[in-house]
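> pasting a predicted model and its sequence here:
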Amino acid sequence: MSAPYAIPRSHADWRAMAESQSFETRAFIDDAFVDAASGETFETINPATGKVLARVASCDAADAEVAVHHARAAFDRGDWSRIAPGRRKKLLLRLADLMETHKHELALLDTLDMGKPVSSSLGDMAGAIACLRYNAESIDKVYGEVAPTGEDSLGLVLREPLGVVASIVPWNFPLMMTAWKIAPALAAGNSVILKPSEKSPLSALRLAQLAKEAGLPQGVFQVLPGFGHTVGKALALSMDVNCLAFTGSTAVGKQLMQYAGQSNLKRVYLECGGKSPNIVFADCKDLDAVAENAAAAIFHNQGEVCIAGSRLLVENAIREDFIERVLKAAEGMQPGDPLNPDSFMGAIVDQTQYQRILGYIRQGVEEGAHLRSGGESVETCPGGLFISPTIFDNVTPEMVIGREEVFGPVLSVFGFDTEEEAIRMANDSLYGLAAGLWSQDIDRIMRVTRRLESGQVYVNNWAGGDMTVPFGGVKQSGNGRDKSMHSLQEYSELKTVWMSLTS
């Protein structure tokens, strides 16, 4: 299949494509694009320019009720939930192929909507497509079990789809996080209702068009744009939603668990906040490469990353030298026009997040942390929301910038003298999503990785991995897992069948 547009390669190409881009703005319910029942809409704004991109349907409880009804009807109808896994596989692979064909368009939508560099968005598209294909290829390779019994009985353990799954996804990686949620849920045979963030709904609505084109049955996949306190809350409280999958803040995750308890005890899978430690020991042999990775770990995607390496723990023997190397690396990561493929950082998603980040920076200065670089807004594009890479040294554990998730390009540097001190500082957090460890000592690596309270540990890299390994956190970073076969299994129910074989 060839792309229906000239493939953009240069800054000028992306600008031209952006100027001609059209948007689907209606909700996708029961195989049709419709306005919200209330007729209400909300603005989605390009944070790089401050200009309104479109007015999008603002769904609420009434729309959620209709969508859940159709999702349940589709599940009960069985033309998705009860068909052979190989048939679901074929349709999901067709959807992945359509995403591949339209990957530049999908990447552009995420860049326009939330301000990330288009090169980063293209990387997200590759991840989203890989996720669809992995789950599609996996589903016809999931087997049940035969229990060990005597000759007079037969025990079977079957896997069946849950029913209706509501997926609530964040704005920082709009389509990639969408794929992580919906791909395993759809592959397992569930009906899925997607609630994209109100800050980045456009790629989800385009995905709905592609899902329809791919041939997913009516009601199996629906998209409800809107706000968390309206349509998101309604989905979480619904008595006919069997599972809620969420990526976002810890505070909202806790609220969703309460809604599940107030309704039908639906399963709730949460991937929440993080304040990830990145530990650098003095025995690293290439400090320039480590410093480049440490800077990228916090400044990638403007620091709007749940696993951002926002706490840099450096052995004091190399601390000042290493900070200088990080400062140098950060010089090449200044924010640029998101439509420029050479930009490393883009715009902050909206005015609320922009002011929140600047507030944390001011608080860091007031608390006595040493501001080594950045800490200010920059006018990269007229009307845009851009903040320079910000590095604080002499941060102490009790400081707010050292404990709370800033979700922006703000790095807090701590020093340590011993391995035990580094472990204690790394684990001194209510979060446990990710951790990094840089060392050439294999004995130390094995000791420290086992003691870090984290869902994933990156050794001599940051954010490594692919679809074969699970992604998720411990403590108040959540309880579920995205990616890998572990994610696929979370969207199915175990059923035990015990047969008596005596006559």
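That came through, no problem.

> contacts and neighbour counts: CA atoms only from here.
Fine.

> helix, strand or coil for the closest residue to K495 other than its chain neighbours?
Leaving aside its sequence neighbours, K495 sits nearest to L158 (CA to CA, 6 or more residues apart in numbering; 5.0 Å). What DSSP: H, G, I helix; E, B strand; the rest coil gives for L158 is strand.

> residue contacts, L158?
G144, E145, L494, K495, T496, V497 (CA atoms under 8 Å, 6 or more residues apart in numbering).

> structure B:
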Amino acid sequence: MAGHAPSGPHRLRNFVAGEFVDGATTFAKASPVTGEQVFEVDEASESTVDDAVVAARAALRGPWGRMGERERAEVLRRVADELERRFDDLVTAEVADTGKSIAQARTLDIPRGAANFRAFAEIVATAPTESFTTVTPTGGRALNYALRKPVGVVAVIVPWNLPLLLLTWKVAPALACGNAVVVKPSEETPASATLLAEVMAAAGVPAGVFNLVHGFGPGSAGEHLTRHP
């Protein structure tokens, strides 16, 4: 179902072009505390990664690519609001993934993740554009100025130790600057990234701006992303 996580316990799917999609195979994610399986994760195939990149490129040609800095900043503020609304769900996901204490997740990971989106929203909405004049060889004066443009589709690969916090440190500035992203969380910590996909949809982020692929490194989603043209 577009924009919402599918029903069923403990199933984490890929998120491409605004919809949750299955993988060709699945793998088990175990609790680092008990060793018991807590999630079944859909592993993205190479074609799923391709689809995610295609969706991201399409988003850059669509409404997202035509948004100005202040409009994008408002979208990021809505993401921060939705992260706070899903606070308890994100705490549960972080604890299940990492085995860290509830207190740490509640006081560091989730609040800082939301704060990152607000911080980069403010930065991009207020960042000045450099300009200066120079004297030309003929004695005239030339105005030099800088224009900032998105780089395009950004692959975001995140480690396991602070899965949501480090994810927001990468995704928030990339989106603030007008890029689209394809995210691959660590196979050890896939849950909060999947929840972030739900958050993006609920906050009205256009389809294809945020894509999520699960998997491993060599021969899996990580390699498919890092080798992708």
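Perfect, thanks for sending it. These numbers were taken from a predicted model, which means no experiment stands behind them.

> superposed, how do the two chains score by TM?
TM-score of the superposed chains, computed with TM-score structural alignment, normalised by the length of structure 2, equals 0.90; 216 aligned residues with a CA RMSD of 1.5 Å.

> across to structure 2, which of the contacts of L158 of structure 1 hold up?
Using both residues aligned by TM-score structural alignment, their matches' CA atoms under 8 Å, structure 2 keeps these contacts from the contacts of L158 of structure 1: G144.

> and the residue nearest to D79 of structure 1 when sequence neighbours are not counted, how far is that from A64 of structure 1?
The spatial neighbour of D79 of structure 1 that comes closest, neighbours along the chain excluded (CA to CA, 6+ apart), is P217 at 6.9 Å. Distance, P217 of structure 1 to A64 of structure 1, by CA to CA, to the nearest Å: 19 Å.

> can you check W498 of structure 1 too?
Relative to A64 of structure 1, and taking CA to CA, W498 of structure 1 is found at 38 Å.

> so which of the two has more stuff around it?
A64 (26 against 13; other CA atoms under 10 Å).

> mind telling me what element the more buried one is part of?
Element membership of A64 of structure 1 [criterion: DSSP states H and E] is helix 61-77.

> helices or strands up against that helix?
strand 27-29, strand 164-168, strand 191-195, strand 221-223, helix 233-237 (3 or more CA pairs under 8 Å, 6 or more residues apart in numbering; DSSP states H and E).

> contacts only, for the aligned residue in structure 1 for A191 of structure 2.
Using TM-score structural alignment, the equivalent of A191 of structure 2 in structure 1 is L202. By CA under 8 Å, 6+ apart, L202 of structure 1 lies in contact with F23, E24, T25, L109, D110, D113.

> swap in 7 Å and give it another go.
By CA atoms under 7 Å, 6 or more residues apart in numbering, the contact set of L202 of structure 1 is F23, E24, L109.

> so which of those residues are in helices?
L109 (DSSP state H).

> which of the contacts of L202 of structure 1 also appear as contacts in structure 2?
Contacts conserved in structure 2 for the contacts of L202 of structure 1, counting by both residues aligned by TM-score structural alignment, their matches' CA atoms under 7 Å: L109.

> any chance of JSON lines for the contacts of L202 of structure 1, columns neighbour count?
Putting the contacts of L202 of structure 1 into JSON lines (neighbours: other CA atoms under 10 Å) gives the following:
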{"residue": "F23", "neighbour count": "14"}
{"residue": "E24", "neighbour count": "19"}
{"residue": "L109", "neighbour count": "27"}
